[in-house]
Every structure is written in structure tokens, then in C-alpha cells.
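Enquirer: I'd like to go over a predicted model; first the sequence, then the structure.
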Amino acid sequence: MIQELIKAFLLVFIAEMGDKTQILAMAFATKYPAKKVLAGIFIGCLLNHGLAVLLGSSVSRLIPLNTVQIIAGFAFVVFALWTIKPESDEDEDESNKSKFGPVITVATAFFIGELGDKTQLAAITLATDAMYPLIILVGTVTGMVVTGGLGIIVGKKLGDKIPEFVIKIIAASVFMLFGITKLYNTMPKEYLEMKYILILAAVVSLTVFLLLKSSLARRREGKESLLVKTSRELYNYYHQAREKVEDICLGENKCRKCQGQSCVIGYTKLLIDNGMEGIESVELDDGGEYFGKDYDRELVLETLRSTLVLLKDDPGNINYRNLHKIRKNLEIILFGQNIENMCNWQQYVRDLEAVDKDITEKLIAGIN
């Protein structure tokens, strides 16, 4: 059993190092959070290899592999065009609020990309004479996830240094290259005549031109996407908030001994540090001594105000989940309690006024 697991893992790991699926992982990692890309890789490969292991060699009899490869080729061309599609602020805002969009997108790409590929064929071959087919599935999927994870690391490093527009072009080029290569290698020879190649090239080129035209116009006008704007604002917020929070605590002479993350400010520092690193926040353990300490309330008020400036217009943005936890911590210091849900600005202000109108008026002063 262990031998089958190791054999399946190594076969896929070696086969996929530097292959298209690892490059796909790099491309997706420049656009989506690493956890969602990894989840998508896992789901897509689990379904794909699960199908291979379940059906064994019968897959090739049910659907001709050549047909599967042609479908996959066209799918990659569509992915390339979709990648450079200009997005309105409404589209980007909706994608921010979608929790599963990136996962499904990545899973679909990997599922289609692996149809008829060598790793799926390897899974089929290994499963036909395996004593433990499920172990073969575990080994092949693990191999795909590990190679994809390495691709994600590289993609994230690139994403930190390359402008968003360039990343889109690179990712689209990767998808297009894979699609055209698949079509060239699998299409019937009668469709590889120059006239058909020129027609396809003309259609794709015209589509790319029309899709890029809007994006280039936005760049000339100096407009930035909502995603870039949000990232920039969060970056500035976290760095400014970190400096303020450092000074909110009045030192151990006021609270005897530093409680670290068990203190509301210590936990807020952790949230800010995680936000700066792009890490999902952790939950606060309710067993510690958080409140009743002396803090610089003016700095608390300033920090909460700068937090609310970001949250005011779009409190439901999933990129702001960390900010809401910071907001609640700061509210507890100022008001003695927090507002659990901030659905809209007007209702939020009314909820704060119901707790303490004077502090609320001072807090929202200067917030447009």
C-alpha cells in the first residue's frame, strides 16, 4: 500500500515539475489568494484523477482522448481571453464579495487541463492493476497539490513585483500557448491547413485587441482597478495603524505584566501584522484578561476613525474581514462593547449613538 502511494506521488511529482499545470498554478497565484488557488487545485485534480481511477482504462473508450484534448485546447483559449477581459468596478466589487469564484475557476481549469493529460493517463494505468485504487488517487492528487504549491510560491513572489496589467498579459499568454499547442497537436490534419489557421488567428487577434482596448484606455487615463485600489488602501492603513497601536498601550507599569495576544491591543497588533502579511486572522481565545486596562483613548479614537474611513462605503467587502475584527476591538475600548454587524453606515452610526452619543459624535467628526 505504501509502495503504491509513493510510486503514484513520485510519478506525478516528477512529471509535473515545470509542466503546464505548475505554470498554471503560478499564473493563478498572481491573481487569487494562495489558499483559494491550492483549494482549486485540490478539487480539480481530485475530480479529474478520481474519474480516472473510478473508470480506469474505460475513459478512453467512452470518450476519444483526441476529442477530449481538442475540447481542452479550446477551453484554454477561452481562459486566455477571459483573463484579459476588462472588468468594471461593479464586476470587481462582485468578485470581491464572491467567496467561491476563484476556487471554482481554478478547479475548472485544472480539471479541464488534466483531461487526457499524461498524469490522468498515469492514474488510469496505475489504477488498472492496483490493489488499493484509493491509495493511487491519494498519491496522484498529493503530487499535483505539492507541485502546484511550489508554483504558487513562485507566482506570489512574481505578483509582488510585477504590475497587475503585466500579470494579466503573462497569465493570458500562458493559457493561450497551452490552448494553441493542444489544438495543433490534436486537431485533424485537414483543419491544420493555412486557411483555417489564419481564420483562427484573425478571430483570436481581433478578440484580444477589443478586450485590451478598454484596459489600455483606462491605463492612459490613470485609472486603477478596484482590486489595486483596495490593496493600496489596505497597505497604507495597516502600516499607519501599526504605528498608532504601538503607542496606544501605556506600558507594563499600567497593567503590571504584558498579556500579549490575550490583551485586546496585543490581539489587535496580531491582526494588523497578519493583514500586512496577507494572512487570514486568527480567532481570539476568550480565556484571557482583555479589558479594564488603561489605554491612550485619543489614539484609540484616531485608529478607529481611520478604520471606519475604509469600511464606510463597502462594509461587506470580504477583503475587510480583518478590519472588522480590529474595529470591534477598538470599539470595546471606547464604548465598553462592540457592534457585531456593520451592514451599512447609517445604521452603524445609530447603533453607536445608542451606546454613547458623545463619543460617537467625536468619532465620526471628519469622516465624509
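Expert: Sure, I can see it. As the structure is a prediction and not an experimental result, all values here were calculated from the model.
Enquirer: from now on I want contacts and neighbour counts done on CA atoms only, so please keep to that.
Expert: Fine.
Enquirer: what is the burial count for D358?
Expert: Residue crowding around D358 was assessed by other Cα atoms under 10 Å; the count is 10.
Enquirer: pasting the second one now:
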Amino acid sequence: MEAFLISTGIVALAEIGDKTQLLAFLLAARFRRPLPIVAGIFVATIANHAFAAAVGALVSQLLGPNVMRWVLGLSFLAMAAWILVPDEIDEEESKLARYGVFLTTLIAFFLAEMGDKTQIATVALAARFQSMAAVVAGTTVGMLLANVPAVYFGERIAGKVPLKLVHGLAALIFAVLGVLTLLGAGAQFGF
């Protein structure tokens, strides 16, 4: 349950103001069909984060416990810094409309998540926790918590969310996880 809750919270906070949330705003404004957009986000996130979690699980098996502790600790600290850098939407990701609402969303979100903060966080979380299913479920719920309101309420909430505060909280959580991991808090997980 810990892996699920931490994964959900981290990704929900990290996703606010992220380029995929900006993409959700863009798709909602363009298509005005929230259900297929949310379905596309859901499917793309599961596929992308399942891949990321598999990479994280593989990395945790390949590296020894001491190396893994340092890699994870430093990765979480790097994520804390990276989360403070605002994202912008790529022009290419907004030109996929010829595929229909669901497929456009699925392709755009899957591509936008490649190498994104939340995908890298999923790799690290899957390496940290020994439950790929809980991490993927948590990161998917986190993505939906951040993006579904963006799809349904769009501009009404965009100006009311203090992005610096949210990003600061997410960075703080990543930093705490990094320091705790470096100090050996993951010993019960074998690293």
C-alpha cells in the first residue's frame, strides 16, 4: 500500500504544470470531448508507466544493494531539482489531431511521457519498491488525479493553482525520499 500511495502522491504533484497536463488542456480545448481524452490518458499512462516500472525493476535486480541505494538516492535528489523546471508543450505533440480524439490523446500522451519527469519517477519508484503493480497503479492514479480535472475544468482551474507551491512540495517529497534512501531508509527493501 505504501508503494501505491507514495507513487500516487508524487506523480499527482509532479504532474501539475507538467507538459502532459498542458497537453491535456490543449486537447480539451481543441476537441471538447473529455471522455475519449481521459481514456487515452489512462491507456497511454498504463503502457508508458508499465514499461518504466519494468525498467526500474530490472535495474534494481542488476545493481547490488549498495549501488542501488546511491543510484536511487541521487535519482530522487535529481528529480527534486528537475521538478522545479517548468515544462512547455511541444508543437509536434499538438499536430496529431488527424487520428481522432482517443488515438490522438493516446499517441500524444505516450510520446510526451517518454523521458518525462513522471516516467523517470516511475522508474525510480519501481526500483525503490518491490511492487511493480502498486507503482504502476499509483502513478496512473496520480496522472489521472492531475489530468482529469485539467480535461474537465481546463482554464477555470489553471489560473487558480499555485504551480510554484505545488512544484515546491513535489520537489520537497523527492528530496526527502532521496535523503532517506541515501541514509539507508530502504534497508528493508534490500538497498
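Expert: All right, it came through fine. Source: prediction; values computed, not measured.
Enquirer: mean deviation of stretch 143-150 of structure 2 from structure 1?
Expert: Compared with structure 1 after the fit, stretch 143-150 of structure 2 shows a mean deviation of 0.8 Å (mean Cα distance after the TM-score superposition for structure 1).
Enquirer: other residues contacting that stretch?
Expert: 8, 11-13, 15-16, 20-21, 24-25, 28, 38, 41-42, 45, 157-158 (Cα atoms under 8 Å, 6 or more residues apart in numbering).
Enquirer: any idea how far E361 of structure 1 lies from L304 of structure 1?
Expert: 13 Å (Cα to Cα, to the nearest Å).
Enquirer: and these two? which has more neighbours close in?
Expert: Remark: of E361 of structure 1 and L304, L304 carries more neighbours, 22 against 13, as counted by other Cα under 10 Å.
Enquirer: elements contacting the helix or strand containing that one?
Expert: L304 of structure 1 is part of helix 297-311, with elements assigned from DSSP states H and E. Applying 3 or more Cα pairs under 8 Å, 6 or more residues apart in numbering; DSSP states H and E, one finds that helix 297-311 of structure 1 contacts helix 226-248, helix 321-335, helix 357-364.
Enquirer: could you single out the most deeply buried of these?
Expert: Mean neighbour count (mean count of other Cα atoms under 10 Å) peaks for helix 321-335 among those, with a mean of 20.
Enquirer: in structure 2, which residue range corresponds to that helix?
Expert: The aligned range for helix 321-335 of structure 1 in structure 2 is empty, by TM-score structural alignment.
Enquirer: measure how that helix sits relative to helix 226-248, angle-wise.
Expert: Angle of helix 321-335 of structure 1 versus helix 226-248, following axes from the mean of the first three to the mean of the last three Cα atoms, to 10 degrees, is 30 degrees.
Enquirer: of all the helices and strands packed on helix 297-311 of structure 1, which one is nearest E164 of structure 1?
Expert: Closest approach to E164 of structure 1 among these is made by helix 226-248 (7.8 Å; Cα to Cα).
Enquirer: which SSE is immediately downstream of that closest one?
Expert: Following helix 226-248 of structure 1 toward the C-terminus (DSSP H and E): helix 252-255.
Enquirer: in structure 2, what stretch matches that following helix?
Expert: Counting by TM-score structural alignment, helix 252-255 of structure 1 pairs with no residue of structure 2.
Enquirer: distance from the chain centre to that helix, please.
Expert: Distance of helix 252-255 of structure 1 from its chain centroid, counting by Cα atoms, centre = their mean, to the nearest Å, is 41 Å.
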